[in-house]
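Chemist: my questions concern the predicted model and sequence given below.
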Amino acid sequence: MTRLTTPFSAATTANEVVDGLDLTGRRIVVTGAASGIGIETARSLVAAGADVTLAVRRPEQGEQAVADIRQSTGDGNGNGTVRAAILDLEKRDTLQAFADAWQGPLDVLIDNAGIMATPETRTPEGWELQFSNNHLGHFALANALRGALVEGAQASGTPSRLVSLSSTGHHFSPVVFDDVMFERRPYDPWSAYGQSKTANSLFAVGVTQRWADDGVLANAVHPGGILTPLQRHLPKQEMLDRGWIDEDGTPNPAFKSTQQGAATSVFVAVHPLVEGVGARYFEDVAEAEPFREDARGRGVKDYALDPEQSDRLWALSEQLVG
């Protein structure tokens, strides 16, 4: 299988990805779209003509994001449209309510929302929070919207797309099936995060394996290093120690802007170069190369795209959420 290369780079912005594309009539859902790369992903898609739904936890943040995007894109004035709807990945009733309220086809689902390196926390079901939020919530949402995605493919005559936001954090851990919920091993916030990001990549493999014949393909994305609300659980000292910020809180110049961080998601979601492509992992607006020890922070590990691991994860996820 030939690696998919592109004319873009790590410095490419989401607006540059959609430059010249007409997304009129494309219906897209972006989870976690009230801030960070989520709102920038939505902004560029609306500017290119798409009808975008921001799936957000808090109504007030959703409305602020809608107003921001409308102000910058001229929503309804030759561009696409944007609206917000409530969805909390930790509350199964909101997932089902969101899916039940959806009417008609869906062309793209972008599973953008996520949390990182949280203190040890359990959901009411007893599940570890990062695995539950980052993977299980999106697993349940995608399955609830599967019919809409299939309808989107049938209506357009091209495959619908699911974009699953993984991370270079998947390097930290495979899915540890013997103790996914840290019931017997000591909890480590970065191992838990890494496991959830591996799950995000394996989910894209699983969707493609199971839904491709119905016209739905999925790929995983590493957006790059960006300072956003994702880092809200990290103490300042840890961010200093990692070299992410200086004493004044200024981000490391190597970090991407939010527009650059949104570029790979937008590319995988709508660009013609990704037509018919599934079960792959992208970074810096191109398909990632296999992980190498000398390429720190880049590449995809084999276990994150392993079909057998994906099957095992799918079975576990169905067991947990149905």
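Modeler: That came in fine, so what should we check first? Numbers count the residues shown, from 1 in each chain.
Chemist: from here on, just use CA atoms for contacts and neighbour counts.
Modeler: Will do.
Chemist: what's around residue 51, how many residues?
Modeler: Residue crowding around residue 51 was assessed by other CA atoms under 10 Å; the count is 23.
Chemist: longest helix of this structure?
Modeler: Secondary structure of the chain per DSSP state H: the longest helix is helix 189-211.
Chemist: residues contacting the helix or strand following that helix, please?
Modeler: Next in sequence after helix 189-211, counting helices and strands by DSSP states H and E, comes strand 216-222. Residues from elsewhere that reach strand 216-222, judged by CA atoms under 8 Å, 6 or more residues apart in numbering: 149-150, 153, 159-168, 200-201, 204-205, 207-208, 211, 264-265, 268, 276-284.
Chemist: what about versus this one:
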Amino acid sequence: MSLITTPFGPTSTAANVSQGIDLQGRRAIVTGAASGIGVETARALASAGAEVILAVRSLDAGQRVADNIIATTGNSNVRAAYLNLTDLPSVVAFVSAWTGPLHLLINNAGIMATPETYTKQGWELQFATNHLGHFALTTGLHRALVAAHGARIVSLSSAGHTRSPVVFDDIHFRHRPYDPFLAYGQSKTANVLFAVEASRRWEQDGITANAVMPGAVRTEGVANLRLTAEQIAQAQATRASAPDTFWKTPAQGAATSVLVATSPLLNGIGGRYFEDSQEAGPHVSGTMSGVAAYALDLEQARLLWEVSQQLLA
């Protein structure tokens, strides 16, 4: 199976990769679209003519973004809707309110390296937010995705997935010391595994799902990270070993999501991992690029789906 290549790269923007794409008549949801790369993802989809729903925790912030996107794109079919991924009744309400087909679902929202925190169900917060909330949302919208006759799901992962597989024996850190970056890593691995299994299960429905790594973007969440001295030293060592690594703008960070959501090169393609607007090859130890073999493992993808169903039952 050959890797998919495109004319784009790490400096491409969401506007670059969506140029010439016509999304008139298409409907899209972007979670976490009140800030960061979610805003630019939504803006690019709206610029291409899509109806875009910003699924956000703060309706006020979301509406300000919607108003700005309407003003900058001329597309009035942009609105905010309330969604809290860690509050299952909120997810159920969002799904219940949806009518008609859904062509593009961008599971963009996420948190990173948070202090040890658990939901009321006892789920580790990063796994609950980054994976379980999106799992509940996407499976809840399955009929709408089927009705689109060729829907695409974009699952935002991270190079951080190379830090940890999903540790099925102790997903919620009940028996091992909590590490914010290991917790983040396994949640981002879960994002890739979800795309693999969704594409397998829903192939006959015409639904494809792919995972993306947006790149290093100075979003509010990254800026607010509270790192220990050891973690800061590790980060400095990583930068020293890779001096050419650069920070992307939000528009550059959104490019891979938008490309995977819209490019005709991905018609019928699912279960893959993309970075810098290209399909990634295998992860090479000592680097932060490529996809770990365990993140594409079919058996682990199947197991994660079943475990997620059990947790949400």
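Modeler: Received the coordinates, thanks. All values reported here derive from a predicted model rather than from experimental measurement.
Chemist: what about the aligned partner of residue 44 of structure 2 in structure 1, which helix or strand?
Modeler: With TM-score structural alignment as the criterion, the equivalent of residue 44 of structure 2 in structure 1 is residue 44. For residue 44 of structure 1, the host element (DSSP H and E) is helix 36-47.
Chemist: mean per-residue distance, whichever helix or strand comes after that helix versus structure 2.
Modeler: Counting by DSSP H and E, the next helix or strand C-terminal to helix 36-47 of structure 1 is strand 51-56. Strand 51-56 of structure 1 differs from its equivalent in structure 2 by a mean of 0.4 Å after superposition (mean CA distance after the TM-score superposition for structure 1).
Chemist: what angle do strand 51-56 of structure 1 and helix 36-47 make?
Modeler: For strand 51-56 of structure 1 and helix 36-47, the angle between their directions (axes from the mean of the first three to the mean of the last three CA atoms, to 10 degrees) works out to 160 degrees.
Chemist: and strand 51-56 of structure 1, what does it pack onto?
Modeler: In terms of contacts (3 or more CA pairs under 8 Å, 6 or more residues apart in numbering; DSSP states H and E), strand 51-56 of structure 1 is packed against strand 27-31, helix 36-47, helix 59-73, strand 81-86.
Chemist: again, 6 Å this time
Modeler: Applying 3 or more CA pairs under 6 Å, 6 or more residues apart in numbering; DSSP states H and E, we find strand 51-56 of structure 1 packed against strand 27-31, strand 81-86.
Chemist: quick check: which of the ones you listed is buried the most?
Modeler: Of all those, strand 27-31 has the most neighbours on average by mean count of other CA atoms under 10 Å, namely a mean of 24.
Chemist: the residue located most distally from the centre of structure 2 and residue 217 of structure 2, how far apart?
Modeler: Note on structure 2: the largest C-alpha distance from the chain mean falls to residue 229, namely 28.9 Å (CA atoms, centre = their mean). Going from residue 229 of structure 2 to residue 217 of structure 2 by CA to CA, to the nearest Å gives 22 Å.
Chemist: returning to that earlier point: for the buried ones among the contacts of strand 216-222 of structure 1, write the corresponding ChimeraX selection.
Modeler: Buried residues among the contacts of strand 216-222 of structure 1 (16 or more other CA atoms under 10 Å), as a ChimeraX selection:
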select :149,150,153,159,160,161,162,163,164,165,166,167,168,200,201,204,205,207,208,211,264,265,268,277,278,279,280,281,282,283,284
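Chemist: which ones among the contacts of strand 216-222 of structure 1 map onto helices?
Modeler: Per DSSP H, helices hold the following members of these: 149-150, 153, 200-201, 204-205, 207-208, 211, 264-265, 268.
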